[in-house]
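In: predicted structure and sequence below. I'll ask about it afterward.
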Amino acid sequence: MLGSAFLALMLVGCASAPPQRADAPAPAGPIEPLVVEPAPAPKPTQEPAFTGPISLANTEREYRRDGAHHLYGRYAERVYPGKLPPLLQAVGVMRVHIGSRGDVRHIEWMRAPDHVPHVKAEIERLVREASPFPAPHQLGSVVYTETWLWDRSGRFQLDTLSEGQLDRSAPRPVVAPKPAPNTRPTTRKTARSRPAVHTRTDARKATDSAAATRVAQDAATAGSSP
């Protein structure tokens, strides 16, 4: 009986289907390239509209006058009035580079007042703080030259708009000296004419002279008669 049971198990094992193997993965197709889109370029920032003064100068010489008027308007209280004195504290020649929007890009000294460093620094400060200058609309940008005439009082003139300089050899006006205080003007006394004084002697002399004249006249008359 055991043998028949063992035989039955063997027959069942032979009759069962073998286990199926897992299917192999299908071969992978071609890999598609990864497309990376570039980041959008940043939009250009628009500059704010220019609201400063504008120069219509066509030459550097014309712009120099516009620049001088701009500095005079900015520092009116520091402009020397009238003609400058014969001797100045400093004279400086400067080239100023102006951008398209009137900005001061560069300052270049052609003749620097190095003997007075504080004046040199003050002129540079005045130019930079006067920015923006009139925008050179026709020129785009400009480089112009200006001469600074500096007085000891701290006031100045620009050669472009200067009123001139006093002549050192010119005669100075004569000023009458002021009278000393507490003095009275002296007056000159004139001598009075004395009245004529006639004495008796003078009267007698006059009478005798008149009588002698009469006698002489009578004698002349008698001598001339026939």
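Out: It's in. Residues are numbered from 1 along each chain as shown.

In: C-alpha only now, for contacts and for neighbours.
Out: Fine.

In: burial measure for Glu122, as a count.
Out: 11 (other Cα atoms under 10 Å).

In: make that Ser100, sorry
Out: Residues within reach of Ser100, counting by other Cα under 10 Å, total 18.

In: then it would be within a helix, right?
Out: No - the assignment for Ser100 by DSSP: H, G, I helix; E, B strand; the rest coil gives coil, which leaves it out of any helix.

In: quick check: next helix or strand after the host helix or strand of Glu146?
Out: If you go by DSSP states H and E, Glu146 is part of strand 142-150. As assigned by DSSP H and E, the chain's next helix or strand after strand 142-150 is strand 156-158.

In: contact partners of the helix or strand following that following strand?
Out: As assigned by DSSP H and E, the chain's next helix or strand after strand 156-158 is helix 200-224. The contact list for helix 200-224, computed with Cα atoms under 8 Å, 6 or more residues apart in numbering, is empty.

In: use this one as the comparison:
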Amino acid sequence: MATVLGAGLVAACTVQKPDTQANRDATAKEIIEQVKTTPDGTSTANSLDDYKADLARRISQVNSTKVHIERPQALLRSVIVIKYVVDKDGNLVRSEVVRTNKDKVTEATALTTLRNTAPFPKPPIALLSNGRIELSETWLFNNDGRFQLRTIAQPQKNE
């Protein structure tokens, strides 16, 4: 009986909120508030890799309904690499697809999720070059159209 009751409590605690824009906005706000920044909104990342990982987590959280949360399938639908530039204030200055398999739907999803996440936390001054930072990220798409970002992705399945 205790096992059944415990399982019921666990199930009750994992009930998902309905997928509404208000809930996505609230989730994004929670994530943004958890980002480690100085009072002026500058990231406290100590390296380019740390800043890139922070941005990947933020992109994934803001676009959570489009993210695949389990290990990516062995043979991916699409791999999209985007190069993008963030200015000293965290604004997305430019983005471009640099690798694609010509799947226009996944290209559009990758670009849209990046744009919808901006502005980002301000990059640390030490990482800037001419007031900007250039990054690249890889979107790994499963057949269902959901993605993970390579910087923070789980290992792919073998089969």
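Out: Great, that's in hand. All values derive from a computational prediction rather than experimental measurement.

In: thinking again about what came up before, same for the strand holding Glu146 of structure 1, what does it pack against?
Out: Packing contacts for strand 142-150 of structure 1, counted by 3 or more Cα pairs under 8 Å, 6 or more residues apart in numbering; DSSP states H and E, involve helix 60-74, strand 90-98, strand 156-158.

In: run the angle between it and strand 90-98 for me.
Out: Angle, strand 142-150 of structure 1 to strand 90-98, by axes from the mean of the first three to the mean of the last three Cα atoms, to 10 degrees: 160 degrees.

In: average offset between strand 142-150 of structure 1 and structure 2?
Out: Mean deviation of strand 142-150 of structure 1 relative to structure 2 after superposition (mean Cα distance after the TM-score superposition for structure 1): 0.9 Å.

In: so that strand corresponds to what in structure 2?
Out: Under TM-score structural alignment, the alignment places strand 142-150 of structure 1 onto residues 133-141 of structure 2.

In: show me what that stretch is in contact with.
Out: By Cα under 8 Å, 6+ apart, the surrounding residues in contact with stretch 133-141 of structure 2 are 52, 56, 72, 76-88, 106, 110, 123, 127, 147-151.

In: same deal with stretch 87-107 of structure 1?
Out: 50, 108-113, 116, 119-120, 124, 127-128, 131-137, 140-152.

In: buried among those residues? Make that a PyMOL selection.
Out: In PyMOL, this line selects whichever of the contacts of stretch 87-107 of structure 1 come out buried by 16 or more other Cα atoms under 10 Å:
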select buried, resi 112+113+119+120+128+131+132+133+134+135+136+137+141+142+143+144+145+146+147+148+149+150+151
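
In: can you tell me the closest non-neighbouring residue to Asp114 of structure 1?
Out: Closest residue to Asp114 of structure 1 apart from its sequence neighbours, by Cα to Cα, 6 or more residues apart in numbering: Lys120 at 6.9 Å.

In: any idea what the one you found aligns with in structure 2?
Out: Checking TM-score structural alignment: Lys120 of structure 1 goes with Glu107.

In: now name the helix or strand holding its match.
Out: Counting by DSSP H and E, Glu107 of structure 2 is part of helix 104-117.

In: distance from that helix to structure 1 after superposition?
Out: With mean Cα distance after the TM-score superposition for structure 1, helix 104-117 of structure 2 averages 1.2 Å from its match.
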